[in-house]
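Visitor: Kindly generate the corresponding structure for this input.
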Amino acid sequence: MSTSPAPKDEALVRLADVTKRFGDGPAALDAVSGEVKGGAITGLVGPDGAGKTTLIRLMTGLMMPDSGTVDVLGFNTQKNPAAIQASIGYMPQRFGLYEDLSVQENLDLYADLRDLPKAERSSAFEELLTFTDLKRFTTRLAGKLSGGMKQKLGLACALLKKPRLLLLDEPGVGVDPISRRDLWKMVENLTQEGIGVLWSTAYLDEAEACDHVLLLNQGKLLFSGKPHDLTGRVEDRVFKVSGITGRRRQVLAELLQTKGVIDGVIQGDAIRLVTGKDETPDIGGAAGEAKLAPTPARFEDAFIDMLGGGPGGRSKLAEAQAPPSEMGDRPVIEAHGLTKRFGDFTAADKITFDISRGEIFGLLGPNGAGKSTTFKMLCGLLKPTEGEGRVAGFDLRKDAAVARNQLGYMAQKFSLYGDLTVMQNLEFFAGVYGLRGARQRERIELMTDIFDFGRHARHSAKDLPLGLKQRLALACAVMHEPRALFLDEPTSGVDPITRREFWTHINALVEKGVTVLVTTHFMDEAEYCDRISLIYRGRSIALGSPDELKARVATKEQPDPTMEDAFIALVQESETEEEAA
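Guide: All right, here's what the predicted structure looks like:
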């Protein structure tokens, strides 16, 4: 795929004091300045609501700034948007694939829309299908593709006219680690051909892979520069606490209340801490004989530091939670040979595991692997073809309604009622879970106080910022003090402070005896799990703690693999075994 190379120092996009408002609220973008250069990947980084999509739309000329200037490929967006749109590739966050058309039919349609000459189409399609590894799937309907394959098709459509500048709006959202790594390799190859790439993302680990970063939060530009320049600010202030005795979640909560600690997360059997400037935490009281050692800083560590630190380790939600009654030695969640077939296709094949009281259990797997099918069978949303699932001892086939009252469910996509207010959602879900009268009023008042809903009680749920939507969804899921929480990618897109707050509540609830089943594409969140089942092609291919799974793939060349490394290596190992069988 050839295009006119652009030197790395050539600015393809110039932003000067760009401001954009919608209505009377705070500016969506507030005097943002920066550049996107050719032959490089520029990361536009920040949580949902930071202003990333607004800035990209301004670059495309689909929207105009209220003040400031946006110049793209030498054209001013206000004076010549058509010239810009003819010269760039643009992949929106919700890419407009036609799901009832095949891969090839989508390429044909976008070739027509982009006015690609007929004589050039055959070679362009061949090159793009090879580049994205979609050649085998040209007749498959786009709606039948996995999330990663849809993103690859979207990328192919955006590249039909060989742009000098490629704008990608969150291409990695909801995509498994393998597909994300594939997308990164493709985009890195494009920069070798001189294409300038803007990669928008809420995943802070992706920021570290960029050549340059524009870091946004609440419409303001917090940082512009090389990722390691920001990470270097906390380089000597990040530590790993290992050799912990006792429950690491309880130790983390205590460490987060320790003077000098501004952030902390669980990392397998260890805990990762970030300290304030010139601070060395005294971990003796909380972690006993555990060892404190420096560890490499990450981009997220520096972002948390810029935001003033995390939310601490206290959970008012867990403090108000009554411990679930004992069930003896019986697991709270049970899957025995769970199988689901759709026609000739087996989505989940004999999935078996037990989850004990006060345990976090993770379901991980690539897009389309079967983890969501397994998840839905266990929370009573999908009837299994074979096998048995139980929650709190209740059979999901025979006692589905009773079983569902023992669990709280937080969906991947915001599943509350957008046209209802915050208070109406709380009242509705309290009623669904059987709360009445004084008990209902008491629980709603408690949730309103804990999550600070008072100022937003009459706001429609659909108009809330993502962080508040997530708090509302969690409040509704725990309203009835369930024995088990089912969390389906619960923190996708939210800012790191809200993610920390969320896991502070979950960790503390687990300490009270609540059982958690979670799916996630954030590999650092997988570290919070006590055990993980890795699902691939409908089967469980690995089961163990995060550290056990990482140790299983460790080599001399890679003695300390990350959770993402383990995920990819175990899937590749399973593929090799299948091919040999």
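
Visitor: C-alpha only now, for contacts and for neighbours.
Guide: OK.

Visitor: Please enumerate the helices of the stretch 301-450 of the chain.
Guide: 316-319, 371-378, 400-404, 422-432, 437-450 (DSSP state H, counting those that start in this stretch).

Visitor: And the strand or helix carrying residue 121, what does it pack against?
Guide: According to DSSP states H and E, residue 121 maps onto helix 118-132. On a contact count with 3 or more Cα pairs under 8 Å, 6 or more residues apart in numbering; DSSP states H and E, helix 118-132 meets helix 147-158.

Visitor: got the contact list for the helix it packs on?
Guide: Residues outside helix 147-158 that contact it (Cα atoms under 8 Å, 6 or more residues apart in numbering) are 89-91, 95, 97, 103, 106-107, 110-111, 128-129, 132, 134, 142, 166, 171, 174-176, 179-180, 183, 367-368.

Visitor: Out of the helices of the stretch 301-450 of the chain, which one sits most buried?
Guide: Highest mean neighbour count of those: helix 371-378, a mean of 22 (counted as mean count of other Cα atoms under 10 Å).

Visitor: who does that helix touch, helix- and strand-wise?
Guide: Helix 371-378 packs on strand 333-342, strand 345-355, strand 360-364, strand 386-391, going by 3+ Cα pairs under 8 Å, 6+ apart.

Visitor: ok, back up a step: ok, which of the helices of the stretch 301-450 of the chain comes nearest residue 196?
Guide: helix 371-378 (35.9 Å; Cα to Cα).

Visitor: Enumerate residues external to the closest one that contact any of its residues.
Guide: 333, 335, 338, 340, 347-348, 351, 363-365, 382-384, 389-391, 396, 519, 535, 538.

Visitor: Strand 345-355 and that helix, what's the angle between them?
Guide: Inter-element angle recorded for helix 371-378 and strand 345-355: 60 degrees (by axes from the mean of the first three to the mean of the last three Cα atoms, to 10 degrees).

Visitor: quick one: helix 371-378 to chain centroid distance?
Guide: Centroid separation for helix 371-378 versus its chain: 18 Å, with Cα atoms, centre = their mean, to the nearest Å.

Visitor: another one to check against the first:
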Amino acid sequence: MSSVAIALKGLTKQFQGMSQAAIAPLDLNIEAGYVTGLIGPDGAGKTTLLRLIAGLLIPTEGSLSVAGFDPVTQLESLHAQLGYMPQKFALYSALSVQENLDLYADLRDVDLAGWPKMRSRLLQFTDLERFTKRAAGNLSGGMKQKLGLACTLVGQPQVLLLDEPGVGVDPISRRELWKMVHELAGDGMLIIWSTSYLDEAEQCQQVLLMNEGKLLYQGSPSQLTQTMQGRSLLIDGGKQPRQRLQQVLQQSQVRDAVLQGKQIRTLIDSPDKRLDLAQALSLNEQQLQPTQARFEDAFIDKLGGQENRHSALADILPQIPDDHSHAIEAINLTRRFGDFVATDNVNFAVKRGEIFGLLGPNGAGKSTTFRMMCGLLPVSSGEARVLGMDLKHSPGKIRSRLGYMAQKFSLYGNLTLEQNLQFFSGAYGLHGNLQRQRIDEMVETFQFESILRQTPDALPLGFKQRLALACALMHQPDILFLDEPTSGVDPLTRREFWLHINGMVEKGVTVMVTTHFMDEAEYCDRIGLVYRGKLIALAPPDDLKAKVMHDDEHDLTMEEAFIRLIETQQEDT
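Guide: Predicted coordinates:
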């Protein structure tokens, strides 16, 4: 194993004006030869720790050694050995793939004589050789992350810090990124991969689980998962899985519960509570089947279990009557950009009170389809119908009944939370007492009271996303469009969001959602899978998994099903 290592002794970081330390005293060693996963909820201290290691922050107390260098006193020497890819990596959109690489080589003073050979190796390693002349702004999300990784590897660093590199990237591209990173680790590089995707954490040989600046666990994911044996169950969801989920969450024996297709994946306090839970739910024991524990179960348990069990948001929304009509319809929907067909004759219909998921790899056309359905892109041909009206003819009337939450945080970072709520409620036509009432309801529901005068830019991602959801629902819309609503948030925050979404759907709200987080797709009533502009599959999650499940398999993750469906389509075309 390589001698490259990171050593922390009593490392502490306290930001001015904050009562709680961002990093409590940490003592740990991290070695090369494998990928170390850095995990934890919003505000756990993950990014702060990475920035300390990279020398971008100065510790309040304690010492830190990275590849033999002190980041405070030997920063220049350290930077020659370290690659850091932050969450918002600075690719230059107008520059081509090759020009971005050349720029980073210049910034890192790479030897000009050897650079062409190194650049060629990086392009080959990241499979970007065919795209050297393409502008970075025109790359798919997965290709942008590959280019970001290539730029970070310029200069052949010994230490690689990756802060949420899988956010916004489809499962196939994420798998390719992991393959590359494992290869680098095998060559002796020290790699820390910060992530909110716990299926990614399971691929690490070692994980660091943090919360509120403290280290809760250091070791292999499998060791922690083994402590959960006998506590994970699959409960029959019956005819109304969302309602049964709410019943399960109210039981004292339950630590965590989420939808998994038509079943409810449940974590109980101890194996001997299974019979008690069956009796509490008036189910027979056969309707509660033990299932293999996942690392996510251990993560949730280590953080104290699911905290929010009831949607206060659903309580303030009115009941929308079900007239059994289609809320959303795509009829031969097509969008062209010049000669390129991004969406090609797509057809689907979404019933009122349904959660419809639109999935697909980066660049497949799902975002284009999604943006046409909510009126953000004009339709080239075909129809996008919402509440029975064609978006071409009645855009203003339709938009007044829609809520939209963008993939990238789209609120105003220089306005306070209160000012954002005022602005967006006014934009939706709310004024006077009604506007004040709706703002007060959202402040109470999302517990914004203590941060109303802060700007979103100063808050963790989870709070930003709560604010975005509150603004999208200010006018109590019939239909909610969610574009990657939980991208980058931790599993606990993700559960809170889906608790609200499930509660809204029970009130009759129709939801259309895009996501790259495949476990989240399990919450949808039906999924439309888009590939190369066409709708290649349309079915409930369990049916899609059954379609590609092998005879000797009893269970399959939605992520594996997604990859198999895409690979099958690639083989057929």
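
Visitor: In TSV: the helices and strands packed on helix 371-378 of structure 1, plus mean neighbour count and distance to residue 190 of structure 1.
Guide: Below are those laid out as TSV (neighbours: other Cα atoms under 10 Å; distance: least, Cα to Cα, whole Å):
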stretch	mean neighbour count	distance to residue 190 of structure 1
strand 333-342	19	39
strand 345-355	19	35
strand 360-364	25	30
strand 386-391	22	47
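
Visitor: Which of these sits closest to residue 37 of structure 1?
Guide: So among these, strand 360-364 is nearest, using Cα to Cα, at 36.2 Å.

Visitor: what about that closest one, how far off from structure 2?
Guide: Following the fit onto structure 2, the mean deviation recorded for strand 360-364 of structure 1 is 0.5 Å by mean Cα distance after the TM-score superposition for structure 1.

Visitor: can you state the direction angle for that strand and helix 371-378?
Guide: Here strand 360-364 of structure 1 runs at an angle of 130 degrees relative to helix 371-378 (the same axes, to 10 degrees).

Visitor: quick one: strand 360-364 of structure 1 aligns where in structure 2?
Guide: Strand 360-364 of structure 1 lines up with residues 355-359 of structure 2 when matched by TM-score structural alignment.

Visitor: ditto for stretch 156-171 of structure 1
Guide: The alignment places stretch 156-171 of structure 1 over residues 150-165 of structure 2 (TM-score structural alignment).

Visitor: Could you pull out the buried residues of that stretch?
Guide: Buried residues in stretch 150-165 of structure 2, counting neighbours by 16 or more other Cα atoms under 10 Å, are found at 150-155, 157-165.

Visitor: neighbouring contacts of stretch 430-446 of structure 1?
Guide: For stretch 430-446 of structure 1, the external contacting residues (Cα under 8 Å, 6+ apart) are 405, 426, 427, 476, 479, 480.

Visitor: okay, now the first one: neighbour count?
Guide: Burial of residue 405 of structure 1, expressed as a neighbour count using other Cα atoms under 10 Å, amounts to 18.

Visitor: That one -> structure 2?
Guide: Aligned partner of residue 405 of structure 1 by TM-score structural alignment: residue 400.

Visitor: Please report how far that match lies from residue 471 of structure 2.
Guide: Residue 400 of structure 2 sits at a distance of 13 Å from residue 471 of structure 2 (criterion: Cα to Cα, to the nearest Å).

Visitor: Check residue 430 of structure 2 too.
Guide: 12 Å.

Visitor: out of those two, which sits in the more crowded spot?
Guide: Using other Cα under 10 Å, the more surrounded residue of residue 430 of structure 2 and residue 471 is residue 471, with 25 against 18.

Visitor: Remind me which helix or strand that one belongs to.
Guide: Using DSSP H and E, residue 471 of structure 2 sits in helix 461-472.

Visitor: Give me the mean deviation of that helix from structure 1.
Guide: Relative to structure 1, helix 461-472 of structure 2 is 1.9 Å off (mean Cα distance after the TM-score superposition for structure 1).

Visitor: just the angle between that helix and helix 432-445, please?
Guide: If you take the same axes, to 10 degrees, helix 461-472 of structure 2 sits at 150 degrees to helix 432-445.

Visitor: Which residue numbers in structure 1 does helix 461-472 of structure 2 align to?
Guide: Mapping helix 461-472 of structure 2 onto structure 1 (TM-score structural alignment) gives residues 466-477.

Visitor: Let me know the helix or strand that residue 2 of structure 2 is in.
Guide: Using DSSP H and E, residue 2 of structure 2 falls within no helix or strand.

Visitor: can you check the one 10 residues further on too?
Guide: Using DSSP H and E, the element containing residue 12 of structure 2 is strand 5-13.

Visitor: swap in residue 179 of structure 1?
Guide: Using DSSP H and E, residue 179 of structure 1 falls in helix 177-192.

Visitor: Quick one: name whatever helix or strand follows that helix.
Guide: Once helix 177-192 of structure 1 ends, the next helix or strand along the chain (criterion: DSSP H and E) is strand 196-201.

Visitor: and that following strand, how far from structure 2 on average?
Guide: Taken over the aligned residues, the distance from strand 196-201 of structure 1 to structure 2 averages 1.2 Å (mean Cα distance after the TM-score superposition for structure 1).

Visitor: State the span of structure 2 onto which that strand is aligned.
Guide: Counting by TM-score structural alignment, strand 196-201 of structure 1 sits on residues 190-195 of structure 2.

Visitor: Tell me how far that stretch lies from the chain's centre.
Guide: 17 Å.
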